[in-house]
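Chemist: Fold the stuff below for me.
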Amino acid sequence: MSKHLIPVHHAWVKQVHPDGTERLGRVKSAIDRGDRVDVTVIWHGANETSTVPLSTLRCGFRPMMEVQDIPDSRTRKTMGEGVVIKTRTLGGRDQVLVDFPQAGKQLWLPYENIKQIKGSKHRFILGDTGPEDSAERFRLKSLAHALEMWNENTGSLSHLEIDPLPHQIHLVHHILASGNLNWLIADDVGLGKTIETGMLLAALAQRDSLKRVLLITPAGLTKQWQDELNNKFRMGEFLIYGDDFRINEPRHWKMYDFVIASMDRLKEERHLNALHDAGSWDLIVFDEAHRLSRRQYGMKMDASQRFQLAAHLRRQTDAMVLLTATPHQGKQDMFQALLELLRPERRDEITTLALNPEIIGDMVFRNNKSDVTDADGNFIFNGKTTRALTVTVSEAAIMFDRTLQEYLRKGYAAGAALGFKGNAIGFVMTVYRKLAASSVAAIRNALINRRTRLQDQVGEDTILDPKEADQRFFGEWEEQLRTDAKEFFDGELALLNELIDEAERLRADDRKLRHFLDELIATILGGHPEEKVLIFSEYRTTQSYLKEALEARFGAGCVELINGSMHHQLRRQAIAHFEDSAQFLISTEAGGEGINLQRNCHIMVNYDLPWNPMRLVQRIGRLYRYGQQQRVIVFNIHSPDTVDEQIMEMMYNRIDQVVTDLAGISPEYNPQLHDDILGEVADLVDVTNILEEATTAGIDRTQQRIDEALARAKQAAQKQHELFAHAASFDPNATNNELRITAEHGEAFVTGMFRQLGIKIVDTSHNGRLWHIRLPEAVQTALGKSRGRLEVTLDRILTVNRPNTHMLDLDSYLMRYLLQQAKRSEFMGLSAVIRGDLPDTAALTTSMLRWQNDQGQRRRQEFTAYGIAADGRVRINPDAFSEWLKQPGETGAFSPDRKQNEQLFKAAEQAADQRLAEVSNRHLHPENMQWVSGAWVE
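Modeler: Got it, this is the predicted structure:
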């Protein structure tokens, strides 16, 4: 065998004669004859072809030639297309230094592996108009690059089980475009910080910039984050530290690159030491970052263990993202501490925040409900009516409430007498109060369980730390608590027996349930018998109680359930059945986040009001969101004749008054702003502590406590609003200078590539959104698929309950294949003559622009189009071109002039260089520009 590689076709070679003269040529073919390689060469300028031994040839490439890497292996990926920089001979071998702009690398490669190509600039200047269908190929190549870049810059076209909203897309785009990943995301409650984080991770993964991620959350949210990332973003690689895996030796960290961990676990010394051995992370995310508190007292700093954890980890990453809706909380020193954590190099500026609040504009991103819109610019959050339904309770209910209050007073007193050890008793008392406010069935069941526990006299106190409970299922977790087997106070068992007897009588005459069925549901269905109703309760016992009552009235199968015991797939099935044929969906707080029912339902009933007002905001968000076509109607059922429900009513009324006062401060008051502030205030008020005092301190003291808490919340919200006026926020015009990419472009690309590759759409359904396709044999072979028939869609909503439907997002194997084919040099489309409504445009060129950080690492790419007028004026990313891309390309006839071509292309190069300069900042420095395609407009 020859010791040399066999040159690829179109490799440039030269032959040096004994007299020192040389001739250049391109390789036409080569044959390995065992003892030598014979190469057939087309000699440049001589119109002559001859076959010569490879040993007589040297590298013939010259600087500035456009080339393509052809690997000498089927398993290696090509480095793509590039430009020759220079050549050398080393160890008797000729090598070529090639600049590969797509890879961002300059590499020395064997000249035998390099093939000359004609790039788009070369073709444009020479007037190469391409094949007959060049306009369509030009369009599809442009779409392939545009779709990939939009996904890389937003993560919005990756696999998602949600349709991202414009404000979410723009937040991710803004952060990535800034060139700096250190941001505090302070979006208002309910705007999807989890979704934004997932999209950010997806975008970074698309850039191949995400090898190691550490996501730190409160203990009760670790599993929720794992579920969300897996179910919504297909990021199943995230494991929970301490639950899914443990570290026994430092080297074991090499096995775990995508980690979720509890901040309270990590702050402990032994876990912090273990984490130190984990090495560096590409990105660290802190959820509920307001828990990272550092207070300043004079010249002294008092940092919590959680803050110290974050400060420790700051040294192990160059990128940290903090998530919290309430980062300020009326405490300027705490807020500044968070900013210093993000940008320690700007500490001096941050200490002057009160004088220069505008500096947060490139550190903090804040979206408000009052500002966000759908893709058409329509406000998303509007059209909501809330109605309170008062139930007058029976004498039996009043008697039961009096007895329960006596039980609670004795329980709280017993807990207080034990000091810290008595906290568990106080917690149980609070749970019983919440259960009683939910339904007679829920409190009766809990009291019976408590009596059984005392009668059996088995076991120790097994109450868990509430901080460890999954926050989504907190109510369900509460009602399943196993309590101490000893009496909380003398005579508890006798009082329990009395309470249970009264609960039995109350259940026989449950006016709340009767009002729910006879008045509310009957009225809703009276005018619209097919109306669907979403019902919320905190507890599974209440959920089962309502299901039994509804099915007894309206028939078996009319009710679906969602609760924390259900696997994700069972939840999906329940939602699908509800949207299809069931009339009622009863959900615990497990459905308060993550399920979207706005397309087929607009009526909600809160059978019980959550003690945490934030839960109410989240419940309503299941219907009151993007895609809701009708006015959302929310019914809240309560019985103000009982002590606890009086307090609940007082609290909600007081909160509503404060929210209205704050919203009225703005001259542009609107309902959306009211909801913004409700989310903030509800998150700032510690409702549980207020209500726990109610039994022992009395109603007057409770009213005072509520007012005090709300006064503090109001002041904090005001300060936060003033400061956040300077934060970055959703701006629908932020991407005006970039090529506008929509769902229509995705569909236009797919259908166009189907035609090019012979993929047939044999049938459609669901108003044309679901396609049944047949793959030709060549495509099947390329994809390694044995089946030629597929059911595909570009509509995410369709795939939610159709597991066998293939979603054509940018994680799809079929979509990736289509993109790869369109981007290949052999696909053509590098130059074309196009027809279309492109006013004042003589030519169009497209390029990839790239920026890097100060250490040469790529931080940003843009696919950019240049509309060039005959006089040399250039418009970047004209809207007319974005529209032209949506329809099949029509090839025109044109006779280009080389001199004019050179002038047009020079104007495009100057515009590209200007765009590189405009985007550059302290974090972004120009890396390169790579021309993709060019066309003349007829």
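Chemist: switch to C-alpha atoms for all contacts and neighbour counts from now on
Modeler: OK.
Chemist: Next, count neighbours for G526.
Modeler: 11 (other C-alpha atoms under 10 Å).
Chemist: Next up, identify which helix or strand L214 is on.
Modeler: Here L214, judged by DSSP states H and E, is contained in strand 213-217.
Chemist: ok now that strand, how far from the chain's centre?
Modeler: Counting by C-alpha atoms, centre = their mean, to the nearest Å, strand 213-217 is centred 15 Å from the centre of its parent chain.
Chemist: now swap in stretch 131-150 and tell me
Modeler: Stretch 131-150 sits 28 Å away from the centroid of its parent chain (C-alpha atoms, centre = their mean).
Chemist: contacting residues around the residue nearest to I562 when sequence neighbours are not counted?
Modeler: Nearest residue to I562 in three dimensions, chain neighbours excluded: S587, at 4.7 Å (C-alpha to C-alpha, 6 or more residues apart in numbering). The neighbours of S587, taking C-alpha atoms under 8 Å, 6 or more residues apart in numbering as the test, are L534, I535, F536, S537, Q543, L561, I562, N563.
Chemist: how about 7 Å then?
Modeler: Residues in contact with S587 (C-alpha atoms under 7 Å, 6 or more residues apart in numbering) are I535, F536, S537, L561, I562, N563.
Chemist: Alongside the first, I'd like the structure of this one:
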Amino acid sequence: MTTHTLDFPPGSLVRARGREWIVMPASRGAELHLRPLGGSEEDETILYVPLEPQPPEPASFAPPDPTQARDHAASALLLDALMLSLRHGAGPLRSFGHIAVQPRAYQLVPLLMALKMPVVRLLIADDVGIGKTIEAALIARELLDRGDIRRLAVLCPPHLTEQWQRELAERFHIDAVVVRSHTADRLERELAPGVSLFEAHPYTIVSLDYIKSDRRRDAFQRACPEFVIVDEAHTCTYGGQGRQLRYQLLRGLADDPERHLVLLTATPHSGDEEAFYNLLGLLRPEFAGLREAAPDRRAALREALAQHFVQRRRPDIAEWHDNTLFPDRRSAELTYRLGGDWGRLFEDVLDYARELVERSQGRGQREQRMNGWAALALLRCISSSPAAAVRALTTRLQGGLPGDGETAPWKELEQQASERILDGHEDDLSGDDLEPAAQTEDGARLQALIEAARALHGPSHDPKLKTLLTHVRQLLADGFHPVVFCRYIATAHYVAEALREHLRDAQVAAVTGELTSDEREDAVLRLGEADHRVLVATDCLAEGINLQSLFDAVVHYDLSWNPTRHEQREGRVDRFGQRAREVRCTMLYGENNPVDGAVLEVILRKAESIRRELGVLVPMPDDGQRLEQALMNAVLLRGQRAGLLRRQGTLDLFGADDAAGRELELAWQSARDKAKQSRSIFAQRRLRPADVLPEWDKMNEALGQQEDVARFVQRVMARLGAELEPTGHGAAAHHKLHVSSLPPALRERLATLGWEGSLRVSLQPPAAAGCIELHRTHPIVAALADYVLEQALEGAGDEGEPAAARCGAAFVTGVNVKTTVLLLRLRHRLTRSGAHGTHLMLCEQALAIAVAADGTPRILTAPQARALLHQPASRNMPAAVRQRHLQAALQALPTWQPALDALARAQAAQLLADHRRVRDAADARGALDVTALLPADVIGLYVLLPDAATA
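Modeler: Predicted coordinates:
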């Protein structure tokens, strides 16, 4: 009669096909999902019980064989291999066995907040570079591993789709497909009729611009996964037409009370209070009315909101006392002076721009606006570079717009001018790096300006470029790898050409909007192979590609006309994962350049003063015309009588007749006051370090930290005769791992995963440029740990003695009394019952037990176990003596079993308490139970004797 699967609950041991297996939770009916006793999830096998010639039968775990005892170093290696091979950890945070990143303690705050919610609704508004992507993906991975969700979607701007896909795959082992206009058709062609791609593909990264249309939005809402992450959520509130459609999409998703929703933004409150409260309303509808609520009601709502809203700035992270979190940002300003031919050209361009504005006075609005934009375009491009000025002067204002000529759509003209000149709106900064058009007429004067700009090409004529070359040369000499940010394509190529010519020992690359996102990424990675490298980029890289692993300095060659863009540029390198302890940030401007002076005073200085006061960056207030008019007033309309290239100080920007300037000043003050009030009302840290650090410490103890990974990899490679070859130095230090020198079975396993030849690997995060970071869940580390464990459990095989030993005896320094160390693998079955049925999970735990002479076992912490097993043997022990001690310990093992079972039950009870503490097991969440599967697996048995002991 065939044995039925239900006789083997998850976690139990069975014997089938001549070997032992662990039953996995996915088993259903007559279908048995099994994992080899010493194998990994990749080795999982499915048996259909009725077709098996020999039905599976219960099995027990064999004790260690004393004849296979090895030296003491082989004993210590098994402890690390067992710990690193665990995928179903016994801690309350189930996901940490499946992630390829070591989150910092403060990044657990959103996760722990989310786990206390029956339905996750969370707004994560942490500062740029703190790690919002990691925080959101941790929540997704945890809910997947708990069985709370099966599908997820990430909604984000199109330029972030590939980054999200890469982050989820590399760090969280979630393989998602990108759904954009150029991928959706292909994905849908592969589907059966009537099947939604969001049902066929459980994990998707979806472009907000693709999915927001009425037809696609409705179809997505019908098939939307139960868990949704929205990146750059501030772009999905009321505003322009595109934002309105995005908001309608999110509003429809949020209307499903069972949908988990995580919103991410670094700028939740961009000065538009209505938009901010609409964003809060996506968490819970009543939050949208918080602004209008009566005082007593408002207090209760704020308290409730604190459970859904987490916002930390860099200063807030300081309370975690982790000095490895972020580098020191050293900011500096570098100036140059206009003079000679440059000064004369600048004066001529300013005169011409002023005349464009003046000649349109009293004429139609269209001509006034066109001439105003043309004037600003000239000012911005002449301040950028001669190359950008030439491009602006040779491009007609109407050119490049649909409906070329006087019939060009007005809204498109305004939008293009805003994006190319003023950097776009706060919640949707422009990545358009094409030079704006400034040619409104033909004539000898315009041609003379063009020829004069062309003649100023190169550092001998261009003081701005000359200053940059000197500064970059110094940065490289100091060991930094800079990114030089330019506003326009022509400027980027102009700067890159000069750097290549004058820095022959450095690799220089220019990355602009001319390249696709994949081409940009490839160009950056290729540059990372150089020891001395300089990246010249436009703002197409200010978002989308993180640069912290390759670069550690930022130079603002062109001032941004939006302070948020400055922060985004610097945030590409000054962010979580930056290896350097110092990041340099330099702002370059002309000390007698009136355009730079106006931008500094109207925009950047004001933003910085508010940041110093409040500790946060307040977005620039602008209704689309205030900034434009204030800059023109400051530079053009008063320039005639002010003397634009004055040698002392900066312009008096807001004169008595400057209404636009006064309005902008008042708007800045209002933004400051609103931000201060918002910070006071909504700033909260309900989960402080004391609330989080216990879970952090338990996670690290259970799964091991990076130093454990580094030690294990180095030792196992040495035991296998394939030692790592150190190379490089400092931040570029790494090792070469020669796969060809590994045992055949391990070499073949790695080859099937795509790892062959000689690999450049790094044992400390973040990895040096061009290196593979070997973390605990990297396939190479997992393969090494699984191989060591399998070989130890199977004993000697075709490839010789195992690298690790299941038993051993040694005289050990630092041991005062004979001690037996048992290395146990505890298996627990976690059962959670709720509205969606019963969910079974297998939890595994590596535990070291010390048994002294009196026979009383005690649990060792992971550091204690490592301290014992990693102590060197003081002298050799004769084989006969070793066998005698091991036989005595194995004979005593049955007498210790009741105490070991009691310890296993106590661990199960502690695991249950941990789960309930992290996520309240209230009635609404159903019942939770943890059962220890006995007896515990004795993986290793080691007898440690004091050095003075005699045979």
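Chemist: I'd like to know how far the residue nearest to I562 of structure 1 sits from L506 of structure 1.
Modeler: 24 Å (C-alpha to C-alpha, to the nearest Å).
Chemist: before we move on, the earlier item: can you name every helix or strand that the helix or strand following the strand holding L214 of structure 1 contacts?
Modeler: Per DSSP H and E, strand 213-217 of structure 1 leads on to helix 222-233 as the next helix or strand towards the C-terminus. Contact here means 3 or more C-alpha pairs under 7 Å, 6 or more residues apart in numbering; DSSP states H and E; on that basis helix 222-233 of structure 1 packs against strand 258-262.
Chemist: Helix, strand, or coil at N596 of structure 1?
Modeler: coil (DSSP: H, G, I helix; E, B strand; the rest coil).
Chemist: Now for it, how many residues are close by?
Modeler: 20.
Chemist: Next: the one 4 residues further on.
Modeler: The local packing of N600 of structure 1 (other C-alpha under 10 Å) involves 18 other residues.
Chemist: got it, and G479 of structure 2?
Modeler: Residues lying near G479 of structure 2 (other C-alpha under 10 Å) number 12.
Chemist: cool, and D244 of structure 1?
Modeler: Neighbour number of D244 of structure 1 under other C-alpha under 10 Å is 10.
Chemist: do N378 of structure 1 as well
Modeler: 12.
Chemist: and the gap between the nearest residue to Q821 of structure 1 once chain neighbours are set aside and V643 of structure 1?
Modeler: Using C-alpha to C-alpha, 6+ apart and skipping residues adjacent in sequence, the residue nearest Q821 of structure 1 is F827, 6.7 Å away. From F827 of structure 1 across to V643 of structure 1, the span is 75 Å (C-alpha to C-alpha).
Chemist: So which of those two has more stuff around it?
Modeler: Taking neighbours as other C-alpha under 10 Å, F827 of structure 1 and V643 compare with V643 leading, 19 against 16.
Chemist: Let me have the contacts of S587 of structure 1 in JSON lines, extended by neighbour count.
Modeler: Output for those, formatted as JSON lines (neighbours: other C-alpha atoms under 10 Å):
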{"residue": "I535", "neighbour count": "22"}
{"residue": "F536", "neighbour count": "28"}
{"residue": "S537", "neighbour count": "28"}
{"residue": "L561", "neighbour count": "21"}
{"residue": "I562", "neighbour count": "26"}
{"residue": "N563", "neighbour count": "22"}
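Chemist: now, among those residues, which is nearest to H252 of structure 1?
Modeler: Lowest distance from H252 of structure 1 to the contacts of S587 of structure 1 (C-alpha to C-alpha) belongs to N563, with 36.3 Å.
Chemist: which residue in structure 2 lines up with the closest one?
Modeler: Aligned by TM-score structural alignment, N563 of structure 1 pairs with T512 of structure 2.
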